[in-house]
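I would like the atomic coordinates for the input below:
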Amino acid sequence: MTASVSVLLADDQELLRDALSTVLGADPRIRVTGGVGDGASAVEYVRAHHVDVVLMDVRMPGMDGISATAEVLHVSPTTRVLILTTFDLDEYVFAAVRAGASGFLTKDTRPAALADAVCRVAEGDAAVAPRAAAALLQHVRRQILPSGDPLASLSPREREVFGLLARGASNADIGARLFLTGNTVKTHVRAVLSGLGLPDRIHVVIWAYENGMVRPGDGNLRGAGGAEDHPPG
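Now for the predicted structure:
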C-alpha cells in the first residue's frame, strides 16, 4: 500500500477517540484526519472531506452508527465503514453490516490487528470479529432466490471465484485452488464485486446466503457453477 489510508473516528467518548488516534497514528500506513462524537457529524465530515475509512461506534447520541453508516455510504460510496463495538454479538452491529459496513471488531482488539483491519477494509476486504462470524450469518434473513440467473453477469471463471468468496476464502486460498496469480485473483474479485453491485467480500457472503445459494454448515453452493461443483482432478 503506497498511499496512507485516511481515517475518521466516530465515537461519543472523546477519551477513546484520542486513544484510537494515538494507536492508529503510530502506524505509517494510516493517517487519522479527524474525530467526531455522533453519526450526523460523521456524515457531514465525509460530505466535506473524503476519507477512506470511517471507524464507527454503533451507539451514539442523535444519529446512531447504523443510520450513519447508510448515510455515509450514500454521500461517499467509495468510503468504507468499519464498526468498532463493545459486544461482538450485538444485533445493532449486524444491522450496521446490513446497512453497508465492511465489518466490525470489538474495542478490545489488539492495536496491530485493528490497524491491519483498517488497511484491509480500505482495500475492499472485510473484517469481522472471529467469534461473531457464524452468528453474523445466522442473522442474515433468507430471501427467495430471484428468477433467472443471479450470476448472469459473471464469466465462468468469475463464478468460480464467487463460489470461493461466498465461503470466505482469502485471495491466497483462491489463487491456490484455481492456480491463479495474486494479481489475477484481485482482478477477478473486483469483477465479481462490480458485476453483483456489492461493496466488499463480506457482502458477497451475505448476498449468497440471502439468495439461498449457501446454507449454514452444509458447505454447498447452488447455482454458482463454481470450483466446488467441479473439483480439479
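
only C-alpha atoms for contact and neighbour calcs from this point on.
OK.

pull the contacting residues for Thr33.
Thr33 makes contact with 6-8, 51 under the criterion Cα atoms under 8 Å, 6 or more residues apart in numbering.

can you turn the buried part of the residues you listed into a PyMOL selection?
To isolate the buried ones among the contacts of Thr33 in PyMOL, judged by 16 or more other Cα atoms under 10 Å, type:
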select buried, resi 6+7+8+51
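
number of nearby residues for Arg110?
Using other Cα atoms under 10 Å, Arg110 has 10 other residues around it.

helices or strands next to the longest helix seen in the chain in the packing?
Of all segments of type helix in the chain, defined using DSSP state H, the longest is helix 182-196. Other elements packing on helix 182-196 under the criterion 3 or more Cα pairs under 8 Å, 6 or more residues apart in numbering; DSSP states H and E are helix 156-165, helix 171-178.

second chain to compare with the first, below:
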Amino acid sequence: MIRVVLADDHAVVRRGLTGLIESTEDLEVVGVARDGNEAVDLVREHRPDVAVMDLQMPVLDGVEATRAIVGEASGTEVLVLTSFSDHARIDAAIEAGAVGYLLKDAEPEALLDGIRAVARGESPLDPRAARRVLSRRSTGVPGPDQAAAALSPRETEVLRLVVEGLLNKQIAQRLGITERTVKAHLTSAYQRIGVADRTQAALWAQRHDLGGSR
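As a prediction, this is how the structure comes out:
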C-alpha cells in the first residue's frame, strides 16, 4: 500500500483527490493538509511514501513546504500537483526537491500513475513541464542558483526593494537613479531569473533570500 499525504488549500480539490485516491486498491490517504505548515506536520506524523503538493497555499507555500520535507530526509517524496506550468515555478519546485510535477488538468489516471511512479523512485513530469525544463537546458537558460549569481549588484538591489513593496518611482528615489533606469534593471532581471512580471519577481526574490534591503 502506497501511503499519501495531500496538501491543497481548496476544500473541493482536497475532497476530490481524496476520493480518487481512496478508490484504488494500492493507494491510501493518511493525511490531508490545507496549507504548507500542515503538510510538513502531517509528513512528520505519518511518514508517507508520497506527498502530493499544491504550490500556491497560505501560511507556507508548496515550494517551502517541499524544501522542509525533503530537508528532513523522512523518506517522503514530493509530487507537485498544481495549475502552474511557468518555468520559474517548475524550477523552484524541482530545486526545492520535488521529484515530479503534474498539472491539475491532467487525467485522473495520470495522477494515480504519477503517485505510483514517484513511489517507485521515478520522476513523472507533465509533458508541458517537461518541455519547459528541456527547453531551458537546451538553450542554456540558467537554473535558479545560476540566475541568482548572474544578477548584477544593482539588479539584486532593485529586486530587494521590489520585495519591500516600493514602486519604481520610490526605488528610483532611494537609489538616486531615474525611473527609466529602474525599469531597465527590472526588465533585465526578469530575463535572467525567468519571470514575466513584478509579482513573480518578488516571489522569486523571497525564495532566494533576496528580500529586504541590506
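
contacting residues around the equivalent of Asp8 of the second structure over in the first structure?
Counting by TM-score structural alignment, Asp8 of the second structure corresponds to Asp11 in the first structure. Neighbour list for Asp11 of the first structure: 17, 35-38, 56-57, 60 [criterion: Cα under 8 Å, 6+ apart].

redo the contacts of Thr33 of the first structure as a markdown table? Include distance to Val189 of the first structure and secondary structure.
Formatted as a markdown table, those follow (distance: Cα to Cα, whole Å; DSSP: H, G, I helix; E, B strand; the rest coil):
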| residue | distance to Val189 of the first structure | secondary structure |
| --- | --- | --- |
| Ser6 | 23 | strand |
| Val7 | 24 | strand |
| Leu8 | 26 | strand |
| Val51 | 23 | coil |
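
pick the one among the contacts of Thr33 of the first structure closest to Ile30 of the first structure.
Ser6 (6.1 Å; Cα to Cα).

quick one, what contacts the closest one?
Neighbouring residues of Ser6 of the first structure by Cα under 8 Å, 6+ apart: 30-33, 51-53.

over in the second structure, see which of those residues survive.
Among the contacts of Ser6 of the first structure, the contacts conserved in the second structure (both residues aligned by TM-score structural alignment, their matches' Cα atoms under 8 Å) are 30-33, 51-53.

quick one: the strands in the second structure?
2-7, 27-33, 50-53, 77-82, 100-103 (DSSP state E).

so which elements touch the longest helix seen in the second structure?
If you go by DSSP H, the second structure has its longest helix at helix 179-193. Helix 179-193 of the second structure is packed against helix 144-150, helix 153-163, helix 168-175, helix 198-207, with contacts defined by 3+ Cα pairs under 8 Å, 6+ apart.

if I look at the aligned partner of Gly121 of the second structure in the first structure, how far off is Gly100 of the first structure?
Here Gly121 of the second structure is matched to Gly124 in the first structure, going by TM-score structural alignment. According to Cα to Cα, to the nearest Å, Gly124 of the first structure and Gly100 of the first structure sit 12 Å apart.

still on that earlier bit, and the strands of the second structure as CSV, adding distance to Glu157 of the second structure?
Below are the strands of the second structure laid out as CSV (distance: least, Cα to Cα, whole Å):
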stretch, distance to Glu157 of the second structure
strand 2-7, 34
strand 27-33, 36
strand 50-53, 32
strand 77-82, 31
strand 100-103, 32
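
and those: which comes nearest Leu203 of the second structure?
That would be strand 77-82 among the strands of the second structure, by Cα to Cα, at 16.5 Å.

the closest one aligns to what range in the first structure?
Strand 77-82 of the second structure covers residues 80-85 of the first structure once aligned (TM-score structural alignment).

buried ones in that stretch?
Neighbour count says stretch 80-85 of the first structure has 80-85 buried, by 16+ other Cα under 10 Å.

which of those residues sits closest to Val189 of the first structure?
Nearest to Val189 of the first structure out of the buried residues of stretch 80-85 of the first structure is Arg80 (Cα to Cα; 16.9 Å).

isn't that closest one up against Val53?
Yes: with contacts counted by Cα atoms under 8 Å, Arg80 of the first structure reaches Val53, the gap being 4.7 Å.

what sits in contact with each of the two?
121-122.

from Ala172 of the first structure, how far out is the most centrally placed residue in the first structure?
Nearest to the mean C-alpha position of the first structure, by Cα atoms, centre = their mean, lies Ser102 at 2.2 Å. From Ser102 of the first structure over to Ala172 of the first structure the distance is 20 Å, taken as Cα to Cα.

just to revisit the earlier point, single out the most deeply packed of the helices and strands packed on helix 179-193 of the second structure.
helix 153-163 (a mean of 21; mean count of other Cα atoms under 10 Å).
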